[in-house]
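Asks: This is a predicted model, with the sequence first.
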Amino acid sequence: MGTISASLRRLVIQRAGNRCEYCGISQIGQVATFHIDHIIPVVAGGETIAENLALACVSSLRKGARQVLEDSETGEVVSIFNPRKQVWKEHFVWRDVQVIGLTATGRATLQALDLNRPAMLAIRTEEELLGRHPPP
């Protein structure tokens, strides 16, 4: 894995508004420190540059080195959501504290990262009470 400089880390965190770029949860108040994710994994030739990095909560660790996923609804093989090249609101929508996938990419990413598991729903419910959910 390429080394991420302190200045590059700050840029990624600031650009993300201190929120996970896959699920939108705020890093403020979380026990686990968010990490910097290589959108295209290093093992697949992904570079350690701003255009290939995203702030990510622990959910994105489920992504691993996968770049493509299968949409369980259509069987279509699609690329995992890319926060640098795609718009979150075109692929996902909020229904209270649940993330709903609108497209094959959204549904496949949602399932692969298990974004609606009970722990995430509980965190978002608490975040809602604190005024930090839904994301702006």
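Replies: Cool, got the structure. Model, not experiment: these values are computed from the prediction. Numbers count the residues shown, from 1 in each chain.
Asks: make it CA atoms for all contacts and neighbour counts henceforth
Replies: OK.
Asks: Ala119 sits in which helix or strand?
Replies: Under the assignment given by DSSP states H and E, the secondary-structure element containing Ala119 is helix 118-129.
Asks: Now that helix: buried residues?
Replies: Under the neighbour-count criterion of 16 or more other Cα atoms under 10 Å, helix 118-129 has Met120, Leu121, Ile123, Arg124, Thr125, Glu127 buried.
Asks: thought the fifth one was touching Val97?
Replies: Yes. At 6.3 Å, Thr125 and Val97 qualify as touching, with contact defined as Cα atoms under 8 Å.
Asks: which neighbours do those two share?
Replies: The contact sets of Thr125 and Val97 overlap at His133 (Cα atoms under 8 Å, 6 or more residues apart in numbering).
Asks: one more structure, for comparison:
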Amino acid sequence: MRSQNVLIIGTCVSAIDSASSDEVQFFHPRQNLWREHFQINMEAGMVTGITAVGKITVEKLKMNSAAQVAARKLWVRLGLFP
């Protein structure tokens, strides 16, 4: 079974930032530190990009879809997240 993120971005590694028109690389977990690019609101279950890399990744991977947010909130209640 393919990851939902793979289905969304395919083989793309970057996207155009609508705010700056710059090409921005997606977050790479082996090369980037999560805390440098994202913040999370534990109560709301929402992830916010704090850099261009974080913002484009949140947007293109749909990290705040209803399903993702609901799952995060459940994980927080169960003590499984972060």
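Replies: Now that the structure is in, tell me what you want to look at. Values in this document were obtained by computation on a predicted structure and should not be read as measured data.
Asks: TM-score for these two?
Replies: The TM-score (TM-score structural alignment, normalised by the length of structure 2) is 0.84; 80 aligned residues with a Cα RMSD of 1.7 Å.
Asks: just to revisit the earlier point, which bit of structure 2 covers the helix holding Ala119 of structure 1?
Replies: Mapped onto structure 2 with TM-score structural alignment as the criterion, helix 118-129 of structure 1 occupies residues 66-77.
Asks: circling back: which single one of the buried residues of helix 118-129 of structure 1 is nearest to Val58 of structure 1?
Replies: Within the buried residues of helix 118-129 of structure 1, proximity to Val58 of structure 1 (Cα to Cα) peaks at Met120, which comes in at 10.2 Å.
Asks: Next up, the contacts around the closest one.
Replies: Taking Cα under 8 Å, 6+ apart as the criterion, Met120 of structure 1 is in contact with no other residue.
Asks: and the residue mapped onto Ile8 of structure 2 from structure 1, how many residues sit next to it?
Replies: Mapped onto structure 1 by TM-score structural alignment, Ile8 of structure 2 lines up with Arg62. Taking other Cα atoms under 10 Å as the criterion, the count of residues near Arg62 of structure 1 is 13.
Asks: residues in contact with Arg62 of structure 1?
Replies: Ala112, Leu113, Asp114.
Asks: can we see that at 7 Å?
Replies: If you count contacts by Cα atoms under 7 Å, 6 or more residues apart in numbering, Arg62 of structure 1 has them with Ala112, Leu113.
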